[in-house]
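Chemist: Structure here, sequence nowhere to be found:
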């Protein structure tokens, strides 16, 4: 006889690429759940196999069948089932189906519990060295140029970093559109996160054409904040350079001091700081 107590929907984060990131709690939930809803049953099945896990049942749940599968999931949850929702990698719902199911569960009083874990946007922001807060996550950019432009224009003046996923075959086109709309700013390509060939490529957005056309793997892109809005005051830049010069002592080259200042100041390039430093030094020499 079906239970009269509603079940529970678990939102389970899975590894981005390193099986060691699958938490003990997440492992327990996916093995205990009556069914695991996943984007691609083959990919999830392979992941579980690599991690030594056995799920009772894998059920496809993706953009094309979300509405139909949602009704079946809700029926089972009403009857007391425990279901787990996973994405191909990382935290569900961040760029994947599931929001409507969670919303429907909340509306019906069905418990929804997150099992936190890996998240590509968070992992990228934590290790890239670009300002992490505030930030705006855009998911996947639209496939066409018009859609990309519409999305990026809406966030062009957002005072924070922009984070999005992109496929390798569309990366260069997306960066070209972003450079034309958003202006000069720092950027990072974070690829193959947590995997053997993990790489963080830091560059200037306006110099995107210099990037290798052969970047492979899963890509998370970070575009730094608008620099004209967040550029440190010149007086602050000069004060920072003076402090670094005083603490460095003799023998430290001006370009190295400019690099150190670049890490501490927002909106200044190493070249600009070097020019500021040498101009001030020349002014001091003239006065003496």
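Modeler: On my side now, so go ahead. What you see is a predicted model; the values in this text were computed from it and never measured.

Chemist: only C-alpha atoms for contact and neighbour calcs from this point on.
Modeler: Fine.

Chemist: Helices of this protein, start to end?
Modeler: Along the chain, the stretches classed as helices by DSSP state H are 24-32, 41-50, 66-78, 99-108, 120-128, 145-154, 171-182, 227-230, 234-248, 254-262, 270-287.

Chemist: and residue 210, which of those helices is closest to it?
Modeler: Residue 210 lies closest to helix 171-182 among the helices of the chain, at 10.4 Å (CA to CA).

Chemist: Need the contact partners of that closest one.
Modeler: 141, 145, 148-149, 152-153, 156, 205-206, 208-209, 213, 226 (CA atoms under 8 Å, 6 or more residues apart in numbering).

Chemist: of the residues you listed, closest to residue 219?
Modeler: The closest of the contacts of helix 171-182, once distances to residue 219 are taken by CA to CA, is residue 141, at 12.1 Å.

Chemist: and the comparison structure, right after this:
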């Protein structure tokens, strides 16, 4: 235990996303020195520490279901002069992983926080994607249900910078199909199993990537980073007919036909027939 009466420090520590060699020496030392390690899943972190040869003092859970309650306990440990480390199962904590509630509370209360940077799937994927990196938006995981996911993709479609998302093996094919429907022809890059033996990066469109995954089911295994090129037309004012039709799908056909005629010209009856088919 840290015998100092001074207030302790919380270190937010990045851990490997696949390759154990990516655990930095600074990260190892920080974890070894910590009085308490806060882990998303203590079983996964225990295995990592054992493989890395890191001897630790105390390991406790901090995940999405307990982090609000755990935050006060974390503050009390820091008040007692203990030094803490926060890790997720893989990558940088808080990036689609638990930890925000604790970090936010401690930052607002004036506690000392320090970053021990390292692996992050979204940055790793972007760096080898070939897509523009001067401006990008991270969307995390999109909704699991197709309707809600398409609605979010319609909003993303107007982004002029690269959009980055995470997806699981169970939904990757459906997600790509939805991208193909909402952003037809848009360049998409998917990266899976980053830093691991079977790391793969595929480039195409939502439509063509679905075909590639169907042709080779092995390409559907693993965790995915999905990156979509920005809208080359400069935003929502340049949405395609298909994108607007999808966005208006919740409206009565008569009302949607009127809007389409106003935006793209033509006869309301013709649009009604097209939308009703």
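Modeler: Thanks, I have it. Since the model is a prediction, treat every value here as computed from it, not as a measurement.

Chemist: quick one on the thing from earlier: please tabulate the helices of structure 1 in TSV, including the columns mean neighbour count and distance to residue 136 of structure 1.
Modeler: Output for these, formatted as TSV (neighbours: other CA atoms under 10 Å; distance: least, CA to CA, whole Å):
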stretch	mean neighbour count	distance to residue 136 of structure 1
helix 24-32	17	27
helix 41-50	16	28
helix 66-78	17	26
helix 99-108	15	18
helix 120-128	18	10
helix 145-154	14	11
helix 171-182	17	14
helix 227-230	15	16
helix 234-248	14	27
helix 254-262	18	24
helix 270-287	14	26
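
Chemist: Dump those into TSV; add distance to residue 2 of structure 1 as well.
Modeler: Formatted as TSV, these follow (distance: least, CA to CA, whole Å):
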stretch	distance to residue 2 of structure 1
helix 24-32	18
helix 41-50	27
helix 66-78	9
helix 99-108	17
helix 120-128	39
helix 145-154	46
helix 171-182	50
helix 227-230	59
helix 234-248	68
helix 254-262	64
helix 270-287	67
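
Chemist: The ones you listed: which one's closest to residue 17 of structure 1?
Modeler: Across the helices of structure 1, closest to residue 17 of structure 1 is helix 41-50 (CA to CA), at 9.0 Å.

Chemist: Determine the set of other helices and strands touching that closest one.
Modeler: strand 58-60 (3 or more CA pairs under 8 Å, 6 or more residues apart in numbering; DSSP states H and E).

Chemist: Tell me roughly how far the strand it packs on lies from structure 2 on average.
Modeler: Mean deviation of strand 58-60 of structure 1 relative to structure 2 after superposition (mean CA distance after the TM-score superposition for structure 1): 1.1 Å.

Chemist: packing partners for that strand?
Modeler: Packing partners of strand 58-60 of structure 1 (3+ CA pairs under 8 Å, 6+ apart): strand 35-38, helix 41-50.

Chemist: re earlier: would you mind giving the contacts of helix 171-182 of structure 1 as TSV with distance to residue 180 of structure 1 added?
Modeler: TSV is the format used below for the contacts of helix 171-182 of structure 1 (distance: CA to CA, whole Å):
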residue	distance to residue 180 of structure 1
141	16
145	12
148	12
149	9
152	10
153	10
156	11
205	9
206	8
208	11
209	12
213	19
226	13
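
Chemist: Name the nearest of those relative to residue 51 of structure 1.
Modeler: Nearest to residue 51 of structure 1 among these: residue 141, at 31.3 Å, using CA to CA.
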